[in-house]
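Undergrad: Next comes the sequence, and after it the predicted model I'd like to discuss.
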Amino acid sequence: MNKQLLLAAFIASATIAAPVLAKEITVDFSLPEFSTQDYNKPYVAIWTEAQGKNDTLLLWHLTKRDEDKWLVDIRRWWRKVGRYGDLPADGVTGATKGPGEYSVTLDIGELTAFNLMIEVVREDGGRSLLRQKINSQKNQKYTLEADAEIGNVTINVGK
């Protein structure tokens, strides 16, 4: 009986001593300002692509579902993730935002190797699609160069 109690106490202490660490990434980016009369705030999608499992981490779009027919313009995200999921996706969607600096911390769960995809699309504007291979088994920093619709991007991977 004492051996069983001791074994149960050992297993319980080992479980408590090994904390479950949520893996997160922080993405810092900017949306540039355009001097055009008919400026529209861009749609922004950030998602993971990993061996047939694609997950939306962030989606900025019009928040009125019946008025938001433009999600299909985020072409790659729509083909890989959007048309298959329920929208809006709880916890990851939000309204479009204007020019400025942004920092978002995103939960990547238990993914260890994946492509992080960032797509920015603006009505009557351009489209930018950035991709970065990520290995989340160690802390790393990635820097992506600016494109037409997005400024420089910094990705910090932490455990």
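TA: Ah, there it is. Numbers count the residues shown, from 1 in each chain.
Undergrad: C-alpha from now on. contacts and neighbour counts both.
TA: OK.
Undergrad: can you pull the contacts of the residue nearest the centre of the chain?
TA: Nearest to the mean C-alpha position of the chain, counting by C-alpha atoms, centre = their mean, stands residue 57 at 3.2 Å. If a contact means C-alpha atoms under 8 Å, 6 or more residues apart in numbering, then residue 57 has 45, 46, 47, 48, 92, 106, 107, 108 as its contacts.
Undergrad: Adding secondary structure and distance to residue 136, write those residues out as CSV.
TA: Supplementary listing: the contacts of residue 57 in CSV, determined by DSSP: H, G, I helix; E, B strand; the rest coil; distance: C-alpha to C-alpha, whole Å:
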residue, secondary structure, distance to residue 136
45, strand, 20
46, strand, 16
47, strand, 15
48, strand, 12
92, coil, 20
106, strand, 13
107, strand, 12
108, strand, 9
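Undergrad: Comparison target, given below:
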Amino acid sequence: PEEGTAARVAVQDGAVATSGDYRRGYEIGGRRYSHLLDPRTAAPATGVRSATVMAADAVTAGALATALAVMDPDEGQRLGDSVAGAEYLLLAANGRPILSRGWGALAQTPAVGGMELAVEFEIARVDGQRYRRPYIAVWLEDKDKFPLRTLAFWVEKSRWWPDLRSWYRGDRMRALAEGTEIAATIASATRAPGKYTVKWDGKDGQGKLVKPGRYAVCIEAAREHGTYQLIRHEMEFNGIAQSVPLKGNVEIAAANLAYRKAAR
């Protein structure tokens, strides 16, 4: 995760401790290594960037935070859940936040405002004389697959809009609910193969900040004389920075979701 606050906690009766390589550590040959060693292997810990624990006393909080920082995230979860009265927040090596069941009741999570999502993706290079640039749509939707905001809609002619069938189906649902048509105003030209980034500022189509929660990021591609592809990934938008690589396909060679502090 980026530099900054992952969470705020209010401690009234107990203790909190944090351990990990987020501040200390060292680099060898351009690769970062933790200063914490796994006692089972004597090798630097690799699975967790940071472990924060709230417990009844400082000894328990400190010892558990250090243990979770050197363990595999799944192992750490099992250990953390086995300690009565302890709650934890782990930030895995890939930036994924892992929270205990009771963490939300004790922590004051930063507001979603001030954060942004960068959707980074690469349109694949496909050889062939019949190659056509793919139609692309990038958007976010809620648990009911109702679209929150379209970030990219790269197809100009309306006759091809339905080819992006997941986006089109969701937009028909949105149009019925809101009574507005947006496709013609947001449609733009297709793009050549290469790397692109579109950003989301946390607001819906009406310019209002959405509530913290779990939403799906969708990247859809359809190409004439080519294939249809859809990448859909659900993630938590709760003010905790994270970066999630996504598996590519025939049309989208690679993609990554970077949830971070918005640039000022």
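TA: Yes, it's here. Because the structure is a prediction, the values reported are computed rather than measured.
Undergrad: Quick one, which of the contacts of residue 57 of structure 1 are buried?
TA: Buried members of the contacts of residue 57 of structure 1, scored by 16 or more other C-alpha atoms under 10 Å, are 45, 46, 47, 48, 106, 108.
Undergrad: In structure 2, what residue corresponds to the residue nearest to the centre of structure 1?
TA: Taking TM-score structural alignment as the alignment basis, one finds that residue 57 of structure 1 is matched in structure 2 by residue 151.
Undergrad: So which bit of structure 1 is stretch 251-258 of structure 2 matched to?
TA: Counting by TM-score structural alignment, stretch 251-258 of structure 2 corresponds to 149-156 in structure 1.
Undergrad: ok now the helix ranked longest in structure 1, how far from the chain's centre?
TA: The helix of greatest length in structure 1, counted in residues with DSSP state H as the criterion, is given as helix 2-17. Taking C-alpha atoms, centre = their mean, to the nearest Å, the mean C-alpha location of helix 2-17 of structure 1 is offset from the chain mean by 39 Å.
Undergrad: State the next helix or strand along the chain beyond that helix.
TA: Proceeding N to C from helix 2-17 of structure 1, the next assigned helix or strand is strand 23-31, under DSSP states H and E.
Undergrad: post-alignment, that next one versus structure 2, mean distance?
TA: Per the superposition on structure 2, strand 23-31 of structure 1 and its aligned residues are separated by 1.2 Å on average (mean C-alpha distance after the TM-score superposition for structure 1).
Undergrad: which helices and strands does that strand pack with?
TA: Packing partners of strand 23-31 of structure 1 (3 or more C-alpha pairs under 8 Å, 6 or more residues apart in numbering; DSSP states H and E): strand 100-109, strand 153-158.
Undergrad: buried sites along the host helix or strand of the match of residue 57 of structure 1?
TA: With the criterion set as DSSP H and E, the secondary-structure element containing residue 151 of structure 2 is strand 147-154. Neighbour-count burial for strand 147-154 of structure 2, counted by 16+ other C-alpha under 10 Å, picks out 147, 148, 149, 150, 151, 152, 153, 154.
Undergrad: wait, isn't the fourth one in contact with residue 119?
TA: Read that as residue 150 of structure 2. No - taking C-alpha atoms under 8 Å as the contact criterion, residue 150 of structure 2 and residue 119 are not neighbours in contact, 11.8 Å apart.
Undergrad: Residue 121 of structure 1 matches what in structure 2?
TA: Counting by TM-score structural alignment, residue 121 of structure 1 lines up with residue 222 in structure 2.
Undergrad: any idea how far residue 220 of structure 2 is from the closest residue to its match other than its chain neighbours?
TA: Closest residue to residue 222 of structure 2 in three dimensions, ignoring its sequence neighbours and counting by C-alpha to C-alpha, 6 or more residues apart in numbering: residue 228, at 4.4 Å. The gap separating residue 228 of structure 2 from residue 220 of structure 2 is 8 Å, by C-alpha to C-alpha, to the nearest Å.
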